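Visitor: how does the following fold in three dimensions:
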Amino acid sequence: MISQPLIGKAALITGGARRIGRAIALELAKAGADVTITYRNSRTEAEETLQLINQLDRQAVALECDVRSESSVRSAVANSINFHGHLDVLVNNAAIFESAPLDQLSVEQWDAVFETNTRGPFLAAREALHHLRASHGRIINIGSLGGLRPWAGHAHYCASKAALHMLTRAMAKAFAPDVVVNCVAPGWIDFGEEEAQTAADRFAAKTPMQRNGTANDVSQAVVFFASSSDFITGQIMAIDGGLGL
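Guide: Okay, here's the model as predicted:
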């Protein structure tokens, strides 16, 4: 029998239409949760993800949402509550990853990354907090190994994820004892993209576990935080096969 520790729970995953977000949505559904996913530009992928969740006999809805916008986030949280009736798990996954030389970064590039990667999780958590307090729920932020280790070609991304890690810890203190807050920080995740194969091979060779991470590695960590003891809070869990050691 498959363990379903999240039966009766409702989860909201920002950026849940594809890649890591899709894997998280499906893993939460396999664990028994009904699911809301948000998307900004990935409507077709969102519909595909809904079909996959429905095949798992879970209730699911996809909502268009721009996590940079206060009103858009407020609307998405309200519509998720209207659909499920409650909210137990918020996964702040929506993010921008960009490469750029630090000495050539524009203010617009810097702000765009922080608007999505740091302000977005703040807005989603703030809007969901009342409902999560009522359910003694969980917030799980998706950080990055780049928030723990400096990557010279991704300074604005690294800084935004480091800020999200600190925001996780601040939320854990501010929202306790009603809401548990943790963070999953993936290292290199291999999506099987041909254009990234050279880099993937290089990272796998540098990783103690001699392979790259998968979206499933990340999603299993999310389910752990969604269903584990409420005495585990304020933690940043690196999912990197030892790459950051």
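Visitor: for the rest of this, base every contact and every neighbour count on C-alpha atoms.
Guide: Fine.
Visitor: if I look at residue 148, how far off is residue 40?
Guide: Per C-alpha to C-alpha, to the nearest Å, residue 148 is found 27 Å from residue 40.
Visitor: also this sequence, please, to line up against the first:
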Amino acid sequence: MPKLAHPVVLVTGAARRIGAVVVRRLHAEGFDIALHYHRSKAEAEAVAAELNAIRADSVRTLCADLADDAGLTTMVGEAAHWHGRLDALVNNASTFHATPVGSIDRAAWDNLFASNARAPLFLSQAAAPHLAEHQGAIVNMVDIYAERPLRDHTVYGMAKAALVALTQSLAIELAPHVRVNAIAPGAILWPEHGKADTERDAVIAATPLKRCGDPEDIASTVLWLLRDATFVTGQVIRVDGGRSLVL
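Guide: Have a look, this model is predicted:
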């Protein structure tokens, strides 16, 4: 295939976990990947080497701190310049930690809003002209806790609520040339700091499908929203085994 036959997608937080699974799935479906990472350099380079061995020059790694607004614009420009186009943006990167009321400070606010709300806005703004040239799409990773708060996670819930609002607002602002949607994952991968086994068992027991999801469930939904859902915009797709119905 000619190089320009491959659509280019920028995926943030894509070196590990769900982000890396999304990257592999999109790559297998013919996308070229601008793979963003911040601190996970070794993992990012390993994914890039693996996929470039399958299709040469199909993955480029981009390092950026999502709290650096100027760096976000630069990263989008590099992604678009790489093969002369940018067709999609997946705002996957997310920071998650507790902020019990009484201990919340400006640093926690800035940290949680940087990756979960502010960076998706400025990345989308910078990417929008490039995406519009190719009837492109944006997918944001949100959370059911944007609607139904999780105890001790006030700031995280606020940031994800802002991202839901951003998704819906951009769907109007960027129409008709760019579609914007979001995914709210359920129990897919547990937080790296972990939950107790009893907590995990309780979550699974309360989920109608009685099991955890798989990162491939998220990757498949990303692919559908980017490539196939051509009449879908402004939506939050819950991929949670029905858990949101019983929270």
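Visitor: the residue nearest to residue 121 of structure 2 when sequence neighbours are not counted: neighbour count?
Guide: Distances taken as C-alpha to C-alpha, 6 or more residues apart in numbering put residue 166 closest to residue 121 of structure 2, at 7.1 Å, once the chain neighbours are dropped. Neighbour count of residue 166 of structure 2, defined by other C-alpha atoms under 10 Å: 23.
Visitor: and if you look at residue 193 of structure 1?
Guide: Look at residue 193 of structure 1: counted by other C-alpha under 10 Å, it has 8 neighbours.
Visitor: ditto for residue 49 of structure 1
Guide: For residue 49 of structure 1, using other C-alpha under 10 Å, the count is 24.
Visitor: spit out the contact partners of the counterpart of it in structure 2.
Guide: Taking TM-score structural alignment, residue 49 of structure 1 has residue 47 as its aligned residue in structure 2. Applying C-alpha atoms under 8 Å, 6 or more residues apart in numbering to residue 47 of structure 2 gives the contacts 15, 20.
Visitor: and for residue 224 of structure 1?
Guide: Residue 224 of structure 1 is in contact with no residue at all, counting by C-alpha under 8 Å, 6+ apart.
Visitor: what secondary structure does it sit in?
Guide: Secondary structure, DSSP: H, G, I helix; E, B strand; the rest coil: residue 224 of structure 1 is helix.
Visitor: hey, where'd the strands end up in structure 1?
Guide: Counting by DSSP state E, structure 1 has strands at residues 10-13, 34-39, 60-64, 89-92, 138-142, 180-186, 236-239.
Visitor: could you say what helices and strands the first one packs with?
Guide: Right, strand 10-13 of structure 1. Counting contacts by 3 or more C-alpha pairs under 8 Å, 6 or more residues apart in numbering; DSSP states H and E, strand 10-13 of structure 1 packs against helix 19-30, strand 34-39, strand 89-92.
Visitor: any idea which residue sits dead centre in structure 2?
Guide: With distances taken as C-alpha atoms, centre = their mean, residue 92 lies nearest the centre of structure 2, 1.7 Å away.
Visitor: alignment lookup: it to structure 1.
Guide: Per TM-score structural alignment, the equivalent position to residue 92 of structure 2 in structure 1 is residue 93.
Visitor: neighbours around residue 134 of structure 1, how many?
Guide: Neighbour tally, residue 134 of structure 1, other C-alpha under 10 Å: 13.
Visitor: how close does it sit to residue 214 of structure 1?
Guide: Counting by C-alpha to C-alpha, the gap from residue 134 of structure 1 to residue 214 of structure 1 is 34 Å.
Visitor: where's residue 67 of structure 1 relative to residue 146 of structure 1, distance?
Guide: Taking C-alpha to C-alpha, one finds residue 67 of structure 1 at 21 Å from residue 146 of structure 1.
Visitor: which residues touch the aligned residue in structure 2 for residue 13 of structure 1?
Guide: Structural alignment (TM-score structural alignment) places residue 13 of structure 1 against residue 11 in structure 2. For residue 11 of structure 2, the contact set (C-alpha under 8 Å, 6+ apart) comprises 19, 23, 33-36, 89-92.
Visitor: again, only this time at 10 Å
Guide: Contacts for residue 11 of structure 2 (C-alpha atoms under 10 Å, 6 or more residues apart in numbering) come out as 19-20, 22-23, 33-37, 61-62, 88-93, 139.
Visitor: what's the answer for residue 179 of structure 2, then?
Guide: 88, 131-132, 135-139, 167, 170-173, 225-226, 229-235.
Visitor: then residue 216 of structure 1?
Guide: By C-alpha under 10 Å, 6+ apart, residue 216 of structure 1 lies in contact with 19-20, 22-24, 26-27, 189, 222.
Visitor: alright, that wraps it up for me.
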